[in-house]
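Asker: Kindly generate the corresponding structure for this input.
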Amino acid sequence: DGIILPYLDIPFQHASPRILKLMKRPGAVEKTLDRIQSWRAAVPDLTLRSTFIVGFPGETEVEFEELLAFLKEAQLDRVGCFKYSPVEGATANELPDAVPEELKDERLERFMAVQADISAARLATRIGREIEVIVDEEDEVGTLARSHADAPEIDGVVYLEGVFDLQPGTRLKVLVEEADEHDLWATPV
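Answerer: The predicted structure follows:
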C-alpha cells in the first residue's frame, strides 16, 4: 500500500578523490556521475538531493574547483552545504592544513551561488507542468504545499497564493506558473 517517491538523498560530501579518502568515504567520482545519469535515465522525474562539506582540512583551491565542476555536471536538484568544523573525537581534527574560517565562508558562498543557479534552472523546467502537491499549512498569503520533490523543512515549497481553506494533508493537482531557486508558485487545476 505504500508509495515510493522518486527522491534520493545521497550525501556525496565532496568530489575530490583525495578529500573523500581523507573523509574515509568512497571516491569514484566518475562512477558517481555515471550513476546519476543512469538513475535519471531510469526515472526521469527523479529528484536528487545531497550534502557537501567545504573547507575540510587540506582542501586546496584546485580540489574546491573540482567540487564546483562536479556540482555543475551532476545538476543535483537539492543541495545542502556545510563548512567543516571539528567534531569531538574525529580523526580529521588531527589533519594538517586547516582551512581558515574566512576561506571556508568564501567557498561556502561560491558553492551555494553555483547551486542556486542550477536549482533555479531545474525548477524553471517545471513551469507550465501539472504536478501533484500535498498541503502543509496556510499562512496570510495562501497555502503552502509540497510536491514529491520537496522534503519537509529542508527543501522548497509550492506556494498557492490566494488559495485558502485546504486542510493539511489534502492532495491536489496544480499548474506551476513561477519558480525561483528554491520554490514554485502554482494554481489549482
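Asker: use CA for all of it now, contacts and neighbours both
Answerer: OK.
Asker: where's residue 178 relative to residue 68, distance?
Answerer: Distance, residue 178 to residue 68, using Cα to Cα, to the nearest Å: 27 Å.
Asker: So for those two, which residue has more residues nearby?
Answerer: In this view residue 178 and residue 68 are compared by other Cα atoms under 10 Å, and residue 68 has more residues nearby, 20 against 17.
Asker: so when I look at the more buried one, I'm seeing a strand, right?
Answerer: No. Assessed with DSSP: H, G, I helix; E, B strand; the rest coil, residue 68 is helix; it does not lie in a strand.
Asker: burial measure for residue 108, as a count.
Answerer: Using other Cα under 10 Å as the criterion, the residues surrounding residue 108 number 18.
Asker: now swap in residue 129 and tell me
Answerer: 11.
Asker: quick one, what contacts it?
Answerer: Counting by Cα atoms under 8 Å, 6 or more residues apart in numbering, residue 129 makes contact with 175, 176.
Asker: ditto for residue 186
Answerer: 158, 159, 160, 161, 174, 175, 176, 177, 178.
Asker: got these as JSON lines, with distance to residue 118 columns?
Answerer: Listed next are the contacts of residue 186 as JSON lines, based on distance: Cα to Cα, whole Å:
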{"residue": "158", "distance to residue 118": "18"}
{"residue": "159", "distance to residue 118": "20"}
{"residue": "160", "distance to residue 118": "24"}
{"residue": "161", "distance to residue 118": "25"}
{"residue": "174", "distance to residue 118": "23"}
{"residue": "175", "distance to residue 118": "22"}
{"residue": "176", "distance to residue 118": "18"}
{"residue": "177", "distance to residue 118": "19"}
{"residue": "178", "distance to residue 118": "16"}
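Asker: Next, the structure of the following sequence, for comparison with the previous one:
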Amino acid sequence: TLARIKKWREICPELTIRSTFIVGFPGETEEDFQYLLDWLTEAQLDRVGCFQYSPVEGAPANDLGLEPVPDEVKQERWERFMAHQQAISSARLQAKIGLEMDVLVDEVDGEGTVARSWADAPEIDGSVFIDSTSVKPGDKV
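Answerer: Purely as a prediction, here's the structure:
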C-alpha cells in the first residue's frame, strides 16, 4: 500500500523499490488501467517492469469468464505504462546526481571500471563508470 511504502521510505530514505506489473489482464478496463497509472505516480517506485497478459495453459485466470483485452489495447497500455514509469524512474535517478555512494566493481578494462550500486541488478539496471583502473572486480569503492 502507499502508506506502507511511505513508512519504509521514512525508515530507510535510500530505499530502492522494484516491482513488476501486468497490463491487459482479462476484464481490465480503461478505468482500471488509469487507476494503476495514478497509483504509480503516487508510489514513485524506482525500478519497474511491465508485461502484457497472455493466457497460460491451465492457469486459473482462464476460467474466470472475463472478457479478454484485445492485443492492440494491451500494446497501447503497455506503451503508456512504460512511458509513464520511465518519467518517474528518470526523475528519481536525477535526484541521485551528485550523491556519493558505495559501488561494487563488476569489470575493469583498459578504458576504466564498470560498477553498480547496491540497488542495481547486473545486466538489467544502470552502471557506474569510473575512470580508475586501480581496482578489481568485487571491490567496493
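Asker: out of the contacts of residue 186 of the first structure, which are buried?
Answerer: Those of the contacts of residue 186 of the first structure that meet the buried threshold are 158, 159, 160, 161, 174, 175, 176, 178, by 16 or more other Cα atoms under 10 Å.
Asker: just the strands in the second structure please.
Answerer: Under the criterion DSSP state E, strands of the second structure are mapped to 18-23, 47-52, 103-109, 112-117, 128-130.
Asker: Any idea which of those gets closest to residue 12 of the second structure?
Answerer: Smallest distance to residue 12 of the second structure across those (Cα to Cα): 14.8 Å, for strand 18-23.
Asker: Check the mean deviation of that closest one from the first structure.
Answerer: Averaged over the aligned pairs, strand 18-23 of the second structure sits 0.5 Å from the first structure after superposition, using mean Cα distance after the TM-score superposition for the first structure.
Asker: got the angle for that strand vs strand 47-52?
Answerer: Strand 18-23 of the second structure and strand 47-52 are oriented at 20 degrees to each other (axes from the mean of the first three to the mean of the last three Cα atoms, to 10 degrees).
Asker: Identify the residue range in the first structure corresponding to strand 18-23 of the second structure.
Answerer: The aligned range for strand 18-23 of the second structure in the first structure is 49-54, by TM-score structural alignment.
Asker: Give me the most central residue, the first structure.
Answerer: residue 78 (1.7 Å; Cα atoms, centre = their mean).
Asker: any idea how far the equivalent of that residue over in the second structure is from residue 108 of the second structure?
Answerer: Counting by TM-score structural alignment, residue 78 of the first structure corresponds to residue 47 in the second structure. Per Cα to Cα, residue 47 of the second structure is found 26 Å from residue 108 of the second structure.
Asker: which helix of the first structure spans the most residues?
Answerer: What stands out as the longest helix in the first structure, according to DSSP state H, is helix 101-124.
Asker: once aligned to the second structure, how far is it on average?
Answerer: Using mean Cα distance after the TM-score superposition for the first structure, the mean distance for helix 101-124 of the first structure is 0.7 Å.
Asker: Okay, angle between that helix and strand 47-54 too, please.
Answerer: 170 degrees.
Asker: Packing partners of helix 101-124 of the first structure?
Answerer: strand 47-54, helix 61-74, strand 78-83, strand 171-179 (3 or more Cα pairs under 8 Å, 6 or more residues apart in numbering; DSSP states H and E).
Asker: could I get these as TSV with distance to residue 119 of the first structure?
Answerer: Below are these laid out as TSV (distance: least, Cα to Cα, whole Å):
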stretch	distance to residue 119 of the first structure
strand 47-54	11
helix 61-74	11
strand 78-83	7
strand 171-179	10
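Asker: quick one, which of the ones you listed is nearest to residue 133 of the first structure?
Answerer: Comparing these by Cα to Cα, strand 171-179 comes nearest, at 5.6 Å.
Asker: and the next helix-or-strand element following the closest one, how far out from the chain's middle?
Answerer: Per DSSP states H and E, the first helix or strand lying C-terminal to strand 171-179 of the first structure is strand 184-188. Its chain's C-alpha centre and that of strand 184-188 of the first structure lie 21 Å apart, by Cα atoms, centre = their mean, to the nearest Å.
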